[in-house]
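Chemist: Got a predicted model here, sequence first, then my questions.
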Amino acid sequence: MATTYFTEDHEWLRVEGDTVTVGITDYAQEQLGDLVFVELPEVGKAFSKGDAAVVVESVKAASDVYAPVDGEVTSVNEALTSDPALVNSSATGEGWLWTMKLSNPSQLEGLLDEAGYQALIG
């Protein structure tokens, strides 16, 4: 069963075993506005928690999306290359950004649950 966590930087991560799927929250995509470009990482690239991993560009601004945990990129959502607006229409579904292999499970302990994230943006 998957467990979903959130960061204070408005990323969500869905954890299943040692696989982490990462995206931005509905709140984040609303703040950005219509996305026009997503720069995805390369498969095989390793990130440390807090590293800039993805760039999302909207009609308003460009923003970094940070790696929420240490790990290596195992796949990217290629559909976003031709349709970045998937993030706007389905931020926590079809608009996921990348998956990674979790290398330090203890980092999950410092993340927010749904209630904690809602309190943050409340």
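Modeler: Ah, there it is.
Chemist: from here on, contacts and neighbour counts on C-alpha atoms
Modeler: Noted.
Chemist: Enumerate every residue touching the residue nearest the centre of the chain.
Modeler: Among the residues of the chain, residue 23 comes closest to the average C-alpha position under C-alpha atoms, centre = their mean, at 2.5 Å. Taking C-alpha atoms under 8 Å, 6 or more residues apart in numbering, we find residue 23 in contact with 11, 12, 13, 91, 92, 95, 96, 97, 98.
Chemist: Name the nearest residue to the third one, ignoring sequence neighbours.
Modeler: Spelled out, it's residue 13. Distances taken as C-alpha to C-alpha, 6 or more residues apart in numbering place residue 22 nearest to residue 13, at 4.5 Å, with adjacent residues excluded.
Chemist: And the next helix or strand past the host helix or strand of the one you found?
Modeler: Assigned by DSSP states H and E, residue 22 falls within strand 19-24. Following strand 19-24 in sequence order, the next helix or strand is helix 26-32 (DSSP H and E).
Chemist: Alongside the first one, take a look at this:
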Amino acid sequence: MPDIPEDRSYTKDHEWAQQAQAGRWRIGLTDFAQRQLGDVVYVELPATGVKLDANEPLGSVESVKAVSEIYMPLGGTVTAVNDTLADSPEQVNEDPYGDGWLIECTPSGAVNEDGLLTAAEYAEYVRRESEE
């Protein structure tokens, strides 16, 4: 079973969102996603200042298996990008919930977590998806 921390919200596209400092949210890929991708070799992320809607592509991850889109779990403006991934994309595999984070954003309004899953809901979703 993949690691699923309780302190963040998840999407069915296997991204996570965690409230960080001063109203910012940090976004990354889940442990399940990085395992499915295999070794990550390149990460494409947006520039700071870019405004994105929830479910809009924010970038992509290239692995030895495929190139996959990454989607915004919530709408907002990109306030920080994990620049270390340019030289060390393997951080997404090695520490998906820590040093492998992708971006930080400031939500464009009140964060509507209705479309996001709790850790327990996400664990159940992953379990069902793995059975298919």
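Modeler: Nice, thanks for sending it over. In this text the structure is predicted, and so the values were computed from the model without any measurement.
Chemist: roughly how far apart are the residue nearest to the centre of structure 1 and residue 69 of structure 1?
Modeler: Here the distance between residue 23 of structure 1 and residue 69 of structure 1 works out to 13 Å (C-alpha to C-alpha, to the nearest Å).
Chemist: Then residue 38 of structure 1?
Modeler: In this structure, residue 38 of structure 1 and residue 69 of structure 1 are separated by 20 Å, where distance is defined by C-alpha to C-alpha.
Chemist: again, but for residue 121 of structure 1
Modeler: In this structure, residue 121 of structure 1 and residue 69 of structure 1 are separated by 21 Å, where distance is defined by C-alpha to C-alpha.
Chemist: Who has more neighbours out of these two?
Modeler: Using other C-alpha atoms under 10 Å as the criterion, residue 121 of structure 1 and residue 69 rank with residue 69 on top: 24 against 10.
Chemist: Give me the aligned partner of that one over in structure 2.
Modeler: Taking TM-score structural alignment as the criterion, the aligned counterpart of residue 69 of structure 1 in structure 2 is residue 74.
Chemist: now swap in residue 21 of structure 1 and tell me
Modeler: Under the alignment defined by TM-score structural alignment, residue 21 of structure 1 is paired with residue 26 of structure 2.
Chemist: Find the nearest non-adjacent residue to its match, please.
Modeler: When the adjacent residues along the chain are set aside, residue 26 of structure 2 lies closest to residue 104, with 4.3 Å between them (C-alpha to C-alpha, 6+ apart).
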